[in-house]
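Participant: Have a look at this prediction, sequence included:
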Amino acid sequence: MKILLVINPISGDSNKESLISSIKQRTSSKIEIFRTTGKDDIKKIKNLITENELERILVAGGDGTIKLVAEAMEDESIPIGILPLGSANGLASDLNLPLEQEAFIKVALGDKKKQIDAININDQLCLHISDLGLNAELIKEYEQGTFRGKFGYALQTIPTLFNTEGPYDFTIKTNDKTINRKGIMLAIANSKQFGTGAVVNATGEIDDGIFELLLFKKLDIFEVLKTLKKDAQLSPEFLEVIPTKKASIQTLKNVDFQIDGEYCKALKYVEAEILPKKLSVFIS
């Protein structure tokens, strides 16, 4: 059996050759290497899965690269080993994976696994956090910039805050209610925190069969700083949390939208539904 190693060459700011060398030293399994290009990646990964008998898939990149591989797998049950080398590694943080290279390689090549949920959002897979509004605007600017890594995010933060088109009007429908809210951002969260480490959904669990809608009502620097603490209690004047298994979201105008750290487009309508125990991942 083979190991498929999927590498996003531009993720984060690290050199991937030492990673490949370390993996080869730790396993006797044959390794098939695929480097993403941004063109037909899902189709190409799907072909590699079909053509090879795989014991696991290792993913070197951020949340967006993991999402790419999960979409290519469709109904396959091949476990995924996460090698967190993205600009933001929210899923790895939620799973308490180590961020040092030798340590996360050991976990990814180990035997301990966990089944995690996913969310179907407009027929796309979300493993971590998606959102409409301010954060998606920031990701759009980041992807158009020239600097990678967290420095690239930081560089875009101030101009994005000044140029945001929010607040936005959201109409939210869940199984039992319809509400109208105004806010600068509405997140669809399958986990606790953004890849930057900001804890915005303290009670969220990645395997509990539900997701949370997180409505950020206004920009409050004090509350934003509180998200740096894992046990922080955010003010209801800043954040409203709506747990659900299914939801639809309507806006009055097009709002920038992202899934797992990858900018999608500006849109007016989103449908989301939980997919319990969708993916098997290696954990420490």
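Facilitator: Structure received.

Participant: CA atoms for contacts and neighbours, from now on please.
Facilitator: Noted.

Participant: got the residue ranges for the strands in this structure?
Facilitator: 2-7, 30-35, 54-61, 80-84, 113-121, 124-126, 129-133, 168-174, 178-183, 185-189, 211-216, 239-244, 246-259, 262-282 (DSSP state E).

Participant: Name the residues of the first one that are buried.
Facilitator: It stands for strand 2-7. I3, L4, L5, V6, I7 (16 or more other Cα atoms under 10 Å).

Participant: I'd like to know which of those residues is nearest to K230.
Facilitator: Ranked by distance to K230 (Cα to Cα), these are led by I7 at 30.1 Å.

Participant: Contacts only, for that closest one.
Facilitator: By Cα atoms under 8 Å, 6 or more residues apart in numbering, I7 lies in contact with K16, I33, F34, R35, T36, V59, A60, G61.

Participant: adding another structure so you can compare the two:
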Amino acid sequence: MNPLKKRVLFIINPISGGNNKSGFLKKLNRHLDLNKFDAHCVFTEYKNHAYKVAKDHVASSDIIVAVGGDGTVNEVASALKDTDVLLGIIPSGSGNGLARTLNIPLDHKKAIERINTGRSLKIDCGELNGRSFFNMAGLGFDAHISALFDRGGKRGFFGYAKSIINEISSYKSKEYFLRINDREYCKKAFMLSIANSSQYGNNAHVAPEASVNDGLLDVCIIKPFSVWWFPVMIWHLFSKTANRSRYVEIIQGKDILIKREQMAPVHLDGEPLYEGLQINILVKPLCLSILV
């Protein structure tokens, strides 16, 4: 190994976004500057495998690149936070929320060429009951959809959209107690989105003014609304005007407590998990370096 080259590991999720990754290695050899980088690749085989591989290679890598969606990015980033190893992203998921926020090209050729530049940015991360998220966490309807999707929904944007359409008319809003920076609120909400970046993915912006490096999280309270109002809500998301909707309230905070009346899924960067009736969320400023 040439000691002057940077050591870069590509962790590839072969099923993310329903996209075939069989041609990725050819693109990598063609567009990565092999005069600068000593590159190796690993394909993931199971959930949380990306985290394990990244953790095992922190000491021997300068850059670790997640080739996948926000869930794969979350696994790799969780292993790299608070280290000097840079995170790279080759977007290949259903939504690619963090990559879109950071203006990382969705085209693999262009995304690989961005790695050649070596430019990086430090960003915040959130922690929910000790588990990290870098783009978005949530309770309520979006967490419900994430759990259904995880149990066998068709990968990709259209599979996700189909799940939303099938479930939205029957889902019931829930009551939540929130304490945000020592102020208390009781809210009935269709969902709660805890935003580090501005968007869920696919350029659907629930927190248009959120920043990944301001040391704050945006708590987006989506109030109950009629199903007939859903197209207007979608318009607000894609026009970056959700903060102007009468059904959306956004409160910024660093230290957030949420209590709820019953067990239900939450999601971290689109990946569901089950937590208890009390959710503690905080922000860790500038704890991750990402190639942009």
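Facilitator: Looks like it arrived, so ask away. Since this is a predicted model, take the numbers as computed values, not measurements.

Participant: Need the TM-score from the superposition.
Facilitator: After superposition, the two chains reach a TM-score (TM-score structural alignment, normalised by the length of the first structure) of 0.92; 279 aligned residues with a Cα RMSD of 1.7 Å.

Participant: Can you tell me which of the contacts of I7 of the first structure are buried?
Facilitator: Applying 16+ other Cα under 10 Å to the contacts of I7 of the first structure flags K16, F34, T36, V59, A60, G61 as buried.

Participant: give the contact list for the counterpart of the fifth one in the second structure.
Facilitator: What that stands for is A60 of the first structure. Using TM-score structural alignment as the criterion, A60 of the first structure maps onto V67 of the second structure. Neighbour list for V67 of the second structure: F10, I11, I12, N13, V73, I89, I90, P91, S92 [criterion: Cα under 8 Å, 6+ apart].

Participant: if I line the two up, what does the first one land on in the first structure?
Facilitator: In the first structure, the residue equivalent to F10 of the second structure is L5, according to TM-score structural alignment.

Participant: That match contacts T36, doesn't it?
Facilitator: No. With contact defined as Cα atoms under 8 Å, L5 of the first structure does not count as touching T36 (10.6 Å).

Participant: Determine the residues that are contacts of both of those two.
Facilitator: Contacts common to L5 of the first structure and T36, judged by Cα under 8 Å, 6+ apart, are absent.

Participant: what span of the first structure lines up against stretch 95-103 of the second structure?
Facilitator: On the first structure, the counterpart of stretch 95-103 of the second structure by TM-score structural alignment is residues 88-96.

Participant: Identify each buried residue in the matching stretch, please.
Facilitator: For stretch 88-96 of the first structure, by 16+ other Cα under 10 Å, it's A88, N89, G90, L91, A92, S93, D94, L95.

Participant: What is the nearest of the buried residues of strand 2-7 of the first structure to N120 of the first structure?
Facilitator: V6 (22.7 Å).

Participant: gap between G153 of the second structure and G18 of the second structure?
Facilitator: 11 Å (Cα to Cα, to the nearest Å).

Participant: again, but for F238 of the second structure
Facilitator: Distance from F238 of the second structure to G18 of the second structure, by Cα to Cα: 23 Å.

Participant: K223 of the second structure now?
Facilitator: 32 Å.

Participant: ok, now Q252 of the second structure?
Facilitator: From Q252 of the second structure across to G18 of the second structure, the span is 35 Å (Cα to Cα).

Participant: And D84 of the second structure, by the same measure?
Facilitator: On the measure of Cα to Cα, D84 of the second structure and G18 of the second structure end up 32 Å apart.

Participant: quick one: what's aligned to A77 of the second structure in the first structure?
Facilitator: Alignment note (TM-score structural alignment): A77 of the second structure maps to A70 of the first structure.
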